[in-house]
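Asks: mind looking at a prediction? Sequence and model below.
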Amino acid sequence: MAALGGLFAEDATFVNRFGHFVRGSDAIVALHAPIHETIYRDSTLANELLDVAHIADGAAVVHFWSRLTAGVAHPAGPQQVDTLILAVLIKQGETWRIRALENVTLTNPRTGEAILRG
């Protein structure tokens, strides 16, 4: 979780795939720690960069696919979930950090059922 927190600016905002909003790298870690100690303890993420748009000197908007593969620790059992992530990155010194991130689950608009891309 320390590594996760280090990706974010201290005053970063985060919206998870369920619409939960938090502000601050400590709050982002606090949001993730309990689920990664329990239902996601045997999960993995695979990310695929889609686009980087430099919007100003030291600022960029990034879009990427993220596939969560949950293991047997998840109450619903092993499964995969795809999300599309939008992140705003800022350069602090020589390091790029996430200033804002929003994570959206891919769903069928008619049924609300989660779908996998491709």
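Replies: Structure's in. What do you need? Numbering: from 1, shown residues only.
Asks: going forward, measure contacts between C-alpha atoms and count neighbours the same way
Replies: Will do.
Asks: how many neighbouring residues does residue 68 have?
Replies: Using other Cα atoms under 10 Å, residue 68 has 17 neighbouring residues.
Asks: in this structure it contacts residue 46, no?
Replies: Yes. Residue 68 lies in contact with residue 46 (Cα atoms under 8 Å); the separation is 6.8 Å.
Asks: dump the residue contacts of the spatially most central residue of the chain.
Replies: The chain has residue 103 as the residue nearest its centroid, 5.2 Å off, counting by Cα atoms, centre = their mean. Contact analysis of residue 103 by Cα atoms under 8 Å, 6 or more residues apart in numbering lists 15, 16, 17, 83, 84, 85, 86.
Asks: here's the one I want to compare it with:
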Amino acid sequence: MVALGGLFDQDATFVNRFGHYVRGIEEIVALHVPIHETIYRDSTLQNELIDMAHIADGVAVIHFWSRLAAGAAHPAGPHAVDTLILAVLTRQDEIWRIRALENVTLTNPRTGEAILRD
């Protein structure tokens, strides 16, 4: 979780896939620690960049797919979840960090059932 925190700007915001909003590295890490010590302790993520747009000097917006492969520690057992992530990155002292990130789970709008992208 220390490495996760290092990706973010000190004043970053994070919205998880359930709409939980937090601000700052400490809150972002605190949001993730309990689930990564328990239900996601044997999970993996695979990310795929979709696009990146530089919108100003030292500011970029990225979109990427993220597939969570939950393991046996999850109450629902092994399964996959796809999310679409939008992040705003800023460059300070030649280091790019996440300033804002929002994570959206892919679901069927009629049933709420999670869907996987192709």
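Replies: Everything's here; your move. Source: prediction; values computed, not measured.
Asks: now the residue nearest to the centre of the first structure: how far from residue 72 of the first structure?
Replies: 23 Å (Cα to Cα, to the nearest Å).
Asks: how about residue 19 of the first structure?
Replies: Here residue 19 of the first structure is placed at a distance of 25 Å from residue 72 of the first structure (Cα to Cα).
Asks: ok, average deviation of the lengthiest helix in the first structure from the second structure?
Replies: If you go by DSSP state H, the first structure has its longest helix at helix 25-37. Compared with the second structure after fitting, helix 25-37 of the first structure has a mean deviation of 0.3 Å; criterion: mean Cα distance after the TM-score superposition for the first structure.
Asks: and the next helix or strand after that helix, what does it pack onto?
Replies: Tracing the chain past helix 25-37 of the first structure, the next element assigned as helix or strand by DSSP states H and E is strand 44-56. The contact analysis (3 or more Cα pairs under 8 Å, 6 or more residues apart in numbering; DSSP states H and E) places strand 44-56 of the first structure against strand 59-70.
Asks: average gap between the strand it packs on and the second structure?
Replies: Strand 59-70 of the first structure sits 0.2 Å off on average (mean Cα distance after the TM-score superposition for the first structure).
Asks: against the second structure, where does that strand fall?
Replies: Aligned using TM-score structural alignment, strand 59-70 of the first structure spans residues 59-70 in the second structure.
Asks: hmm, who's touching that stretch?
Replies: In this structure, residues lying in contact with stretch 59-70 of the second structure by Cα under 8 Å, 6+ apart are 39-40, 42-55, 77-91.
Asks: stretch 15-27 of the first structure too?
Replies: Defining contact as Cα under 8 Å, 6+ apart, one finds that stretch 15-27 of the first structure is touched by 5-6, 8-14, 28, 31, 83, 101-105.
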